[in-house]
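S.K.: Okay, sequence plus prediction incoming.
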Amino acid sequence: MPVMHFLIRWPDGVEANCYSPSTVVGEYFAAGESYTVGDFVARSREALNIGSERVREKYGFACSAALDQLARIEEDAGRFSEAHDARVTVLALD
């Protein structure tokens, strides 16, 4: 399966290179766009779960790396739970 990485910048300026087992994240994010933290987490959850399920369909098991990535995103997003207007910027998709 083709993997995809997406480079993001959290509202505090910290950058993270995120992993997806599928190019589906390209349907949920655009390079250069920013999303509220809540929207970013929701989009990530949907895209990474779809990617994990695509792995399950092909190989018979879920993609633990996608689920680990989602857990990291959710954990990192918790830093901004009080900042309702905070935004995550997608810097690149590759």
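M.R.: Structure's in. What do you need?

S.K.: Only C-alpha atoms from now on, for both contacts and neighbour counts.
M.R.: Fine.

S.K.: how about the nearest residue to Leu48, chain neighbours excluded?
M.R.: Ala66 (5.7 Å; CA to CA, 6 or more residues apart in numbering).

S.K.: Tell me who's in contact with that neighbour.
M.R.: Tyr19, Ser20, Pro21, Leu48, Asn49, Gly51, Ser52 (CA atoms under 8 Å, 6 or more residues apart in numbering).

S.K.: you'd agree the first one is in a helix?
M.R.: Translated: Tyr19. No - assigned with DSSP: H, G, I helix; E, B strand; the rest coil, Tyr19 falls outside any helix and is strand.

S.K.: buried residues in the host helix or strand of Ala16?
M.R.: Counting by DSSP states H and E, the element that carries Ala16 is strand 15-20. Under the neighbour-count criterion of 16 or more other CA atoms under 10 Å, strand 15-20 has Cys18, Tyr19, Ser20 buried.

S.K.: Could you report the distance from the first one to Asp85?
M.R.: Going from Cys18 to Asp85 by CA to CA, to the nearest Å gives 22 Å.

S.K.: and the comparison structure, right after this:
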Amino acid sequence: MPEMRFHIRWPDGTAESCYSPSLVVREHLTPGESYPLADFLARVSTALTIASERVAARYGFACSRALGQLARLEAAGRAFAQDPDARVRVESFDA
């Protein structure tokens, strides 16, 4: 199963490299695009959940690394939740 990294920039300018065990992230995020925080979190939740389910279908267990990445993104996003203008930029993909 091809894994990938996607690189994001939080509203405060902090860059983060994120993991997915599947290329499905490419179907939900676009490099160079900036998403409102809630939209970004919904998209990444969908993508990483699908990625984990693909691992489960293939190997018989969910991908704890993908689910951990999702939990970290959700936790980091809470820091910006009070800002209605908060946006997350998707910088690039590495496959």
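M.R.: Perfect, I can see it now. The shown structure was predicted, so the numbers you read here are calculated from the model rather than taken from an experiment.

S.K.: TM between them?
M.R.: Once superposed, the chains reach a TM-score of 0.98 (TM-score structural alignment, normalised by the length of the first structure), with 94 aligned residues with a CA RMSD of 0.4 Å.

S.K.: ok so, going back, reformat the buried residues of strand 15-20 of the first structure as JSON lines; add distance to Ser34 of the first structure.
M.R.: Compiled in JSON lines, the buried residues of strand 15-20 of the first structure are given as follows (distance: CA to CA, whole Å):
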{"residue": "Cys18", "distance to Ser34 of the first structure": "15"}
{"residue": "Tyr19", "distance to Ser34 of the first structure": "18"}
{"residue": "Ser20", "distance to Ser34 of the first structure": "19"}
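
S.K.: Nearest to Met4 of the first structure, out of those: which one, please.
M.R.: Ser20 (5.2 Å; CA to CA).

S.K.: State whether the closest one and Gly26 are indeed in contact, as I suppose.
M.R.: No - look at Ser20 of the first structure against Gly26 with CA atoms under 8 Å: they stay out of range, at 9.9 Å.

S.K.: what about Ala79 of the second structure, distance to Ser22 of the second structure?
M.R.: 27 Å.

S.K.: what packs against the longest strand along the second structure?
M.R.: Looking across the second structure with DSSP state E, the single longest strand is strand 87-94. If you count contacts as 3 or more CA pairs under 8 Å, 6 or more residues apart in numbering; DSSP states H and E, strand 87-94 of the second structure packs onto strand 4-9, strand 34-36, helix 37-59.

S.K.: With mean neighbour count and distance to Arg89 of the second structure as extra columns, can I get those in TSV?
M.R.: TSV is the format used below for those (neighbours: other CA atoms under 10 Å; distance: least, CA to CA, whole Å):
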stretch	mean neighbour count	distance to Arg89 of the second structure
strand 4-9	18	5
strand 34-36	17	4
helix 37-59	18	9
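
S.K.: Same list (the ones you listed) but as TSV, adding distance to Asp94 of the second structure.
M.R.: Listed next are those as TSV, based on distance: least, CA to CA, whole Å:
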stretch	distance to Asp94 of the second structure
strand 4-9	5
strand 34-36	18
helix 37-59	16
